[in-house]
Structure formats: C-alpha cells, structure tokens
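Student: have a look; sequence and predicted model below, questions after that.
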Amino acid sequence: MTIPSIPAIHATALVKSFGDVRAVSGVDLTVQPGEIVAFLGPNGAGKTTTIDMMLGLTPPDGGDVKVFGLSPRAAISRGLVSAVLQTGGLLKDLTVRETLDLTASLFADTRPVAEVLDRAGITDIATRRVGLCSGGQQQRLRFAMALLSDPGLLILDEPTTGMDVEGRRAFWNAIRADADRGRTVLFATHYLDEADEYADRIVLMSRGTIVADGATAEIKNLVSGRIVRATLPDADASELSALPSVDDVSVQGDRVTLHTSDSDALARHLLTYTAARDIEITSQNLESVFLALTSEGVSA
C-alpha cells in the first residue's frame, strides 16, 4: 500500500439538496493520510449524503471534493479508495470465497484472497453461502472486499451494524491494525463508544453542517460541567432540578444522573441533606456532548 502525501479527503463548500430539503450545506473537510476519523451526527444530519459525494455516488450541487487529489471516481478506479456500506453488493448464492474471487477479478492487482479472509476474520466461513451468513458476517465480508485493492482510504458507513459485541471488538482491532500500517479510515456510526475508543478525531454534523471537529478530548470539552450519579431511593426529580447549578436530571429506579456546573457543591448537598450513596463524579461523555451540540445547534 503506497500512501500519497496529499490529503486523503479534501472537500470544500459541499452543498446537496433533494427538492426543497438541503441535506448538506457548505461542508468543508480535510482528512490527512493515516487518520482515523469518526463521522457522527443524528439521522438526517447529512452524513450519508456527504459520504456518497466523497465516493462519487452522487454529484454535489455546489463545492468540490477530491480524494488523494483526484475526483472520487478516478480515485476508486485506481484502487485508492474502498467503502463498506450498510447494504447491497452481495450475491446470496455465492460462497464467501467465491464472492471475493469475483471481486478480485475486477481489479488488475489485488491482495491475496486468503490474506483478506484472514484480516477480516472470516476464514472459517469461506465456503459458506452468503445468504446463510449473519448480518455481522456479511458486514465482515464487505470489509474483506474493500481490502482487496489495498486502498489508501477506507470509508465505512455503519460498519458494525448486525455484529455482536465480540464481533465489533474484533472488527475494530482489524481496522486499527490497518490504520497502523498507514491506511486512512473515515467511519460513520451510531455507536458513540466506538467513536470514543477508536477514532483519532471526531467530526460532528447537524442539520447539514459540521458543528464540531477535533480530537475526542477536545470535543468533550466543548460542553462544560460534569455528571454526578448516585443511588437515591424515591428521588424527586423536580426537587433535584431546582438545586443551584443543576442543568438536567434523569431518574432510573434508584439511580439518579445530574448534569451540573458545580459538582463539588452538588455532592456536598447530596451527602448532607439526602440519603444518597455511591456517588460518582465524571466529566462529560461523548453522548452528552453529542446531544448538546446536535439538539441545540451549537457550533464550534
């Protein structure tokens, strides 16, 4: 795998509308070779449309996108970029190995089928018909297909959909090993723990625009305050909400979760004036930042 020194992705002022709906509105994004970037956002944020423009599947109404300095279609034709999408692209009557053999025949030069089977963790199901594979196994097959051309850029759209916890962990270990070899990875996911654990950088979209872009720690710092959790039987959410510095309260059984700008004062109150126990104080997590930035339209 030869990694060009120019940006893996360079998108400027991307715009895309469908009828009266503006799906993407002025997106600027540059991804450098070797980065692992999580592309996050709620449903309808414009993530998939942006990815489709990066892959040349849909033309932008305005702006431009280059992949290793080339148009997306040119980059794909040269084997510089591959994608793992959520659906499609599989013939149910072929076996896993036959599917990879067929895909390999479309390229002038590919990695050995046995190698990509191993790297995707599906060697043991190589003779199984695709139609008999689980959803998670089919996603791993798509991953193996994407690896055949040994691309410099791998774009993943919800890649672990249908995988169990063990399968997701094994999949991301394989992705990390590839990134360590210099491959660039951009992935969209609804599993925020995946973004938190595996991404070098997080790009957050909302309402067709990028509202946050930075390292995971930087993104978490965009929302101030801390989270206090405690065991408090018969908790009164309205009373807790009325406390100074408390911004949000969630009650699930005997457990309460409070978002606060003064965790020390809140902890003292809970210990002094209530029956609270098992008190935990943590910084904002990626989920709370995600909700704050996408629900309020905060830009950073």
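Tutor: Done, it's in.

Student: CA atoms for contacts and neighbours, from now on please.
Tutor: OK.

Student: secondary structure element for R97?
Tutor: helix 96-104 (DSSP states H and E).

Student: by contact count, what packs against that helix?
Tutor: Under the contact definition 3 or more CA pairs under 8 Å, 6 or more residues apart in numbering; DSSP states H and E, helix 96-104 sits against helix 113-120, helix 135-147.

Student: quick one: closest of these to A45.
Tutor: helix 135-147 (23.4 Å; CA to CA).

Student: name the residues that touch the helix or strand following the closest one?
Tutor: As assigned by DSSP H and E, the chain's next helix or strand after helix 135-147 is strand 153-157. Strand 153-157 is contacted from outside by 8, 33, 48, 51, 80-86, 146, 183-189, using CA atoms under 8 Å, 6 or more residues apart in numbering.

Student: next up, the contacts around A108.
Tutor: Counted by CA under 8 Å, 6+ apart, A108 has zero contacts.

Student: helix/strand/coil for it?
Tutor: Secondary structure, DSSP: H, G, I helix; E, B strand; the rest coil: A108 is coil.

Student: and for L270?
Tutor: helix.

Student: check which residues of the helix or strand harbouring L291 are buried.
Tutor: Counting by DSSP H and E, the element that carries L291 is helix 286-296. Judged by neighbour count using 16 or more other CA atoms under 10 Å, the buried positions of helix 286-296 are 286, 289-290, 293-294.

Student: likewise stretch 251-264?
Tutor: Buried-residue list, stretch 251-264, by 16+ other CA under 10 Å: 251, 255-261, 263.

Student: what does stretch 106-123 give?
Tutor: Buried residues in stretch 106-123 (16+ other CA under 10 Å): 110, 113, 116-117, 119-123.

Student: ok, stretch 71-89 next?
Tutor: 71-76, 79-86.

Student: these in strands, which ones?
Tutor: 81-84 (DSSP state E).

Student: another structure for you, compare them:
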Amino acid sequence: MTVLARTAEVTRRYGDVLALDRVSLDIRAGELVGLLGPNGAGKSTLINLFTGLRRPTSGTVELLGGSPQDPVMRRDIGVTPQETGLPEALRVGEVVDFVSAHFPNRSDRAELLDRFGLRDLVRRQIGGLSGGQKRRLAVALAFAGRPKMVFLDEPTTGLDVEGRRALWDGIRAFHDDGGTILLTSHYLEEIEALAQRVVVVGHGRVLADDTVPAIRDMVGVRRVTLSADTLPELPGVLGSERADGRVHLLTADPDRLVVELVRSGAPFSGLEIRPTTLEEAFLTITARENAHV
C-alpha cells in the first residue's frame, strides 16, 4: 500500500529533553492506526512533525510524498490537536464554512455536521456550546477539506459515552470510505474498538507495532477470573484485583496457576481464562520498558 506519512530515524529534542529517539514509522493508505504511550512518550511530538508544526532535530519526515512544511501537502490532511480554540461569537455553521473555504475540495456542510451529530447546532454560537459539543466540532473540522489523511490527538477527551460513540461513528465512516487516520487516545478501549494497527511508544521509542490481537498476545499474559472468598498465595501472579465479586489474576502461566489452585483445596467457581485486554498488554509493555531505563 502507498505510504502517506513516514519518519525515518527521526530524533527530536527540546533542549535537554529527548522527545523522540530515532523513530522510524510508516503510515499506509487506508490504515487506522492507534498511537499509544504514557504522557511524555512522544505521541504529540510525532503528530506535530507529521503535520509540519515542528521540524526534526535529525532524520527525515515525509507527508503525502513531500515535505510536511509544504502547504500544498498539508491541504490534503486534517488535524485535531489536544487543545483547540474556536471563536466564541461565531455560529457552528459559520466556523465550518470558514475552515472549509481554505480547501479546494471541501466537504458538504450538512453531511459533515450529520456525520458528527452536530446538525441541530448549526445556528448555535460557539460560546453557547458545552465542552463536549465544542470537542465534537473540533474533530469534525478536521474532515472539512475531504482529507486523504487525518491526525486526531486525544479526540474524545472530556466527552461522555454518548458523545464518544458519536465521534467513533464519524471516524469509522471516514475510514470505511478509504480514509487514513492516525489516532492517539488515553481510552484504550477506544483504540481497541477503532484501530486495526497499534503503535506503542515509550521514552521516545517505538516499543511495539502490530495488530491489536498481536499486541495483546506479544506480552504472553493471560487473565484468570474466578469466584472465591479467599485464595492462597499462587505462583506466577503478575497482578490481581477483585471487582464485581470476582477475582482477576494476571499470569504468564495460567496452566500452572490453575493446577496449584486445585491442589490448594481452596473453594472456587466460575473459572475463566482469556487473553489480556489491550490495556493490560499496554501496561505490561511500558512497565518492561521502564524497568530497562
């Protein structure tokens, strides 16, 4: 597939802070890529490099076959940064028209507002919108110019469940039409629901890059869930929690754990063994990296 965005051995420093450390990454046409990492891992820096807001300290960045610094290249992308400011006095429809006017191939206003559940707000002033409504509008504006590729940095932060689902539907619709998306999020269930490919970064480096199932499997951890009042000390338990009357144990060797549980004679019921969630895999990957730093 055609590569739409690429970094090759990119390093970015802010004074003494190393934000990215020789990162090489390709984003191909038609992909919906989830970018994960703890705060300060370099996610926003990477998006800023792809969108031409920052230059690399070393290495190269390409966007749509050219330079991210070229305004012609940037006309075919859409961006929603973590922080956005919209003019309070303008109406929703006016803001959409203003942003759309900057692009030669603009989206239909009614269609765009429908896609993100904003049609009923077209005449509402920005200053009268809730925080969630403003965030949905900020995301919708990233699609105003019929972009080939969209960069969404924490797009659903601060939204309630209904608002988040509405944005998910809009993002999926763009992707289903062949659009390419690079998405960061603190909500790992969001990445799990939307992304086909996940890139995990930490300390400015790429720690993992694969499909969601492969990322879950690469840590070699399983979740053992059961009902029990008390449990003996069991071998190989990497983490545990009790929730909704059930005990959840993380282990790399579920067979051994279950054998030792049976041998202990402790009463239990409802035993389940399943793969880890993306969140559990992410925490394991980043914890391993922290242990080596």
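Tutor: That came through fine. In this text, all values refer to a predicted model and were calculated from it rather than measured experimentally.

Student: trace A214 of the second structure over to the first structure, please.
Tutor: Here A214 of the second structure is matched to E218 in the first structure, going by TM-score structural alignment.

Student: which SS class is that match?
Tutor: E218 of the first structure - assigned by three-state DSSP - is helix.

Student: that one: neighbour count?
Tutor: 13 (other CA atoms under 10 Å).

Student: same check on S58 of the second structure?
Tutor: Count around S58 of the second structure with other CA under 10 Å applied: 15.

Student: quick one: map L257 of the second structure onto the first structure.
Tutor: In the first structure, L257 of the second structure lands on L266 (TM-score structural alignment).

Student: quick one: map P147 of the second structure onto the first structure.
Tutor: Per TM-score structural alignment, P147 of the second structure is aligned with P151.

Student: quick check, its match in contact with V81.
Tutor: Yes: if you go by CA atoms under 8 Å, P151 of the first structure and V81 touch, sitting 4.9 Å apart.

Student: for the first structure, longest helix please?
Tutor: When the first structure is scanned for its longest helix (criterion: DSSP state H), the result is helix 165-180.

Student: the helix or strand following that one maps to which residues in the second structure?
Tutor: Counting by DSSP H and E, the next helix or strand C-terminal to helix 165-180 of the first structure is strand 184-188. Under the alignment (TM-score structural alignment), strand 184-188 of the first structure falls on residues 180-184 in the second structure.

Student: the matching stretch vs the first structure - mean distance after superposition?
Tutor: Overlaying the first structure shows stretch 180-184 of the second structure at a mean distance of 0.4 Å from the equivalent residues (mean CA distance after the TM-score superposition for the first structure).

Student: tell me, the helix holding L291 of the first structure lands on which residues of the second structure?
Tutor: Going by TM-score structural alignment, helix 286-296 of the first structure sits over residues 278-288 in the second structure.

Student: how close does that stretch sit to the first structure?
Tutor: Looks like 1.0 Å for stretch 278-288 of the second structure (mean CA distance after the TM-score superposition for the first structure).

Student: ok now that stretch, how far from the chain's centre?
Tutor: Its chain's C-alpha centre and that of stretch 278-288 of the second structure lie 15 Å apart, by CA atoms, centre = their mean, to the nearest Å.

Student: just stretch 169-187 of the second structure next, same as before
Tutor: That offset, for stretch 169-187 of the second structure, works out to 10 Å (CA atoms, centre = their mean).

Student: compute the first-to-last residue distance for it.
Tutor: Distance across stretch 169-187 of the second structure, first residue to last, is 16 Å (CA to CA, to the nearest Å).

Student: buried residues, that stretch. List them.
Tutor: 170-172, 174-175, 179-186.

Student: number of residues surrounding E62 of the second structure?
Tutor: Around E62 of the second structure there are 21 residues (other CA under 10 Å).

Student: what distance do you get for it to A5 of the second structure?
Tutor: 6 Å.

Student: got any residues that touch both of those two?
Tutor: F50.

Student: which members of the buried residues of stretch 169-187 of the second structure are the farthest-apart pair?
Tutor: Farthest pair in these, by CA to CA: G179 and H186, 22.4 Å.

Student: please identify the helix or strand for G89 of the first structure.
Tutor: Using DSSP H and E, no helix or strand contains G89 of the first structure.

Student: which residue in the second structure lines up with it?
Tutor: Checking TM-score structural alignment: G89 of the first structure goes with G85.

Student: for G56 of the first structure, same thing?
Tutor: By TM-score structural alignment, G56 of the first structure lines up with G52.

Student: quick one: secondary structure of A212 of the first structure?
Tutor: strand.

Student: relative to I227 of the first structure, how far out is it?
Tutor: 21 Å.

Student: one more: T209 of the first structure?
Tutor: 28 Å.
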